[in-house]
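1. Build the 3D model from these lines:
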Amino acid sequence: MAQEITLAGGCFWCIEAAYLSVKGIISAQSGYSGGETQNPSYKEVCSGNTGHAEVVKLSYDPTIISTREILEIFFALHDPTQLNRQGNDVGTQYRSAVFYHNDEQRVLAEQIITEITEDEIWQGDVVTQIEAAQTFYPAEQEHKDYFNNNPENQYCQMVVSPKLAKFKKTFASKLK
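-> The predicted structure follows:
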């Protein structure tokens, strides 16, 4: 039976593109979560005034990929030590967060944060928030599979492509 987890790690275009290429991921849907405004738009979320994070809600087959593996990929895909930002993307909408859908996911996220802190994987403290899943608002249609549909976009070329190249090299055995 499929499970879901919702992750925020900066711009959702990169997170979605990476997970769409992973074995066991049934779907990766960009959207917004963790804020107060109902049915926010991309423009509203980008303003930083809604409280939402750009997120990707994953549906996955736990017989093919474990929650731990999904979270390990997540913590390698972005810098969890950057508070309310990823690189030049600045604001609470780009925060690092795990929106867990069950207690197992919460416990695993906490364990992995402890492990990467003890192993000093990152310089600085991990600031990833761990919160119960909240209302998920799907992003507008133009954001669906944005990277693959807009490879010529300057942001995709300058930011997403290099991240995905590193990701694909690191997680080659997990790719479809």
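2. When you work out contacts or count neighbours from here on, use the C-alpha atoms and nothing else.
-> Fine.
3. what ranges do the helices span in this protein?
-> In the chain, the helices defined using DSSP state H lie at 12-20, 42-46, 67-77, 103-118, 146-149, 154-155, 161-170.
4. how about this one, so we can line them up?
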Amino acid sequence: MKKIVLAGGCFWGVEAYFKQLKGVVDTSSGYANGNFNNPTYEQVCKGIATHAEAVSITYDEKLISLEKLLEHFFRIIDPTSLNKQGNDVGLQYRSGIYYTTEVEKQIAETYIQKEQLNYDKSIVVSVEPLTEYYLAEEYHQDYLDKNPNGYCHIDLGLVKADEVK
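-> Predicted coordinates for the structure are as follows:
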């Protein structure tokens, strides 16, 4: 099993989207790469904590590759939007790929270079080493399962039938 942490706006929709995919074993919502340990949602929303709302994705690389996960990631975000996805605006909504190995870094950078050819504007998705990931509060985990009418900037129907578990 492998893990990657992705930030693409509000973590509720990102988690709900990725948990549908064949090969994704587990997901969790959390806070990545900020200025102090164990931030709360309130601290992140108020800008006291500089973490990104992010999703940790555990996947079986025999069933889905990192490249395929990145393809899905770019399907659900606007990679040219800085600190904003959908109606969510602020530092915590920045888009990022947080890696733990040099191989993951290389895959992410290569993917973005190829993807840039499809955009007139510059892609602003950051590729950074994962410095920390803190699990968000329990009520954020599987939020859209618990609250089916909850806000989501992502079209969860973008997963194709043959990609669903």
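5. hang on, the earlier thing: buried deepest among the helices of the first structure, which one?
-> Highest mean neighbour count among the helices of the first structure (mean count of other C-alpha atoms under 10 Å): helix 12-20, with a mean of 24.
6. so it versus helix 67-77, what angle?
-> When axes from the mean of the first three to the mean of the last three C-alpha atoms, to 10 degrees is applied, the directions of helix 12-20 of the first structure and helix 67-77 differ by 140 degrees.
7. Which one, of the helices of the first structure, ends up nearest to residue 57 of the first structure?
-> Residue 57 of the first structure sits nearest to helix 12-20 of all the helices of the first structure, at 8.6 Å, using C-alpha to C-alpha.
8. any idea of the angle the closest one forms with helix 161-170?
-> Put simply, helix 12-20 of the first structure runs at 20 degrees to helix 161-170, going by the same axes, to 10 degrees.
9. average gap between helix 12-20 of the first structure and the second structure?
-> In the superposition against the second structure, helix 12-20 of the first structure averages 0.5 Å from its aligned positions (mean C-alpha distance after the TM-score superposition for the first structure).
10. quick one: that helix to chain centroid distance?
-> 7 Å (C-alpha atoms, centre = their mean, to the nearest Å).
11. Switch the helices of the first structure over to a markdown table; also include distance to residue 138 of the first structure.
-> Formatted as a markdown table, the helices of the first structure follow (distance: least, C-alpha to C-alpha, whole Å):
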| stretch | distance to residue 138 of the first structure |
| --- | --- |
| helix 12-20 | 11 |
| helix 42-46 | 10 |
| helix 67-77 | 20 |
| helix 103-118 | 22 |
| helix 146-149 | 13 |
| helix 154-155 | 21 |
| helix 161-170 | 23 |
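12. Of these, give the one that comes closest to residue 28 of the first structure.
-> Comparing those against residue 28 of the first structure with C-alpha to C-alpha, the closest turns out to be helix 12-20 (5.6 Å).
13. ok, residue 55 of the first structure touching residue 31?
-> Yes. With contact defined as C-alpha atoms under 8 Å, residue 55 of the first structure counts as touching residue 31 (5.3 Å).
14. So between the two, which is more surrounded?
-> When residue 55 of the first structure and residue 31 are compared on other C-alpha atoms under 10 Å, the one with more neighbours turns out to be residue 55, at 34 against 25.
15. who touches that one in this structure?
-> Contact partners of residue 55 of the first structure, counting by C-alpha atoms under 8 Å, 6 or more residues apart in numbering, are 6-9, 11-12, 30-33.
16. counterpart of it in the second structure?
-> Superposed on the second structure with TM-score structural alignment, residue 55 of the first structure falls opposite residue 54.
17. quick revisit: need the residues touching each of residue 55 and residue 31 of the first structure.
-> The contact lists of residue 55 of the first structure and residue 31 share residue 12, where a contact means C-alpha under 8 Å, 6+ apart.
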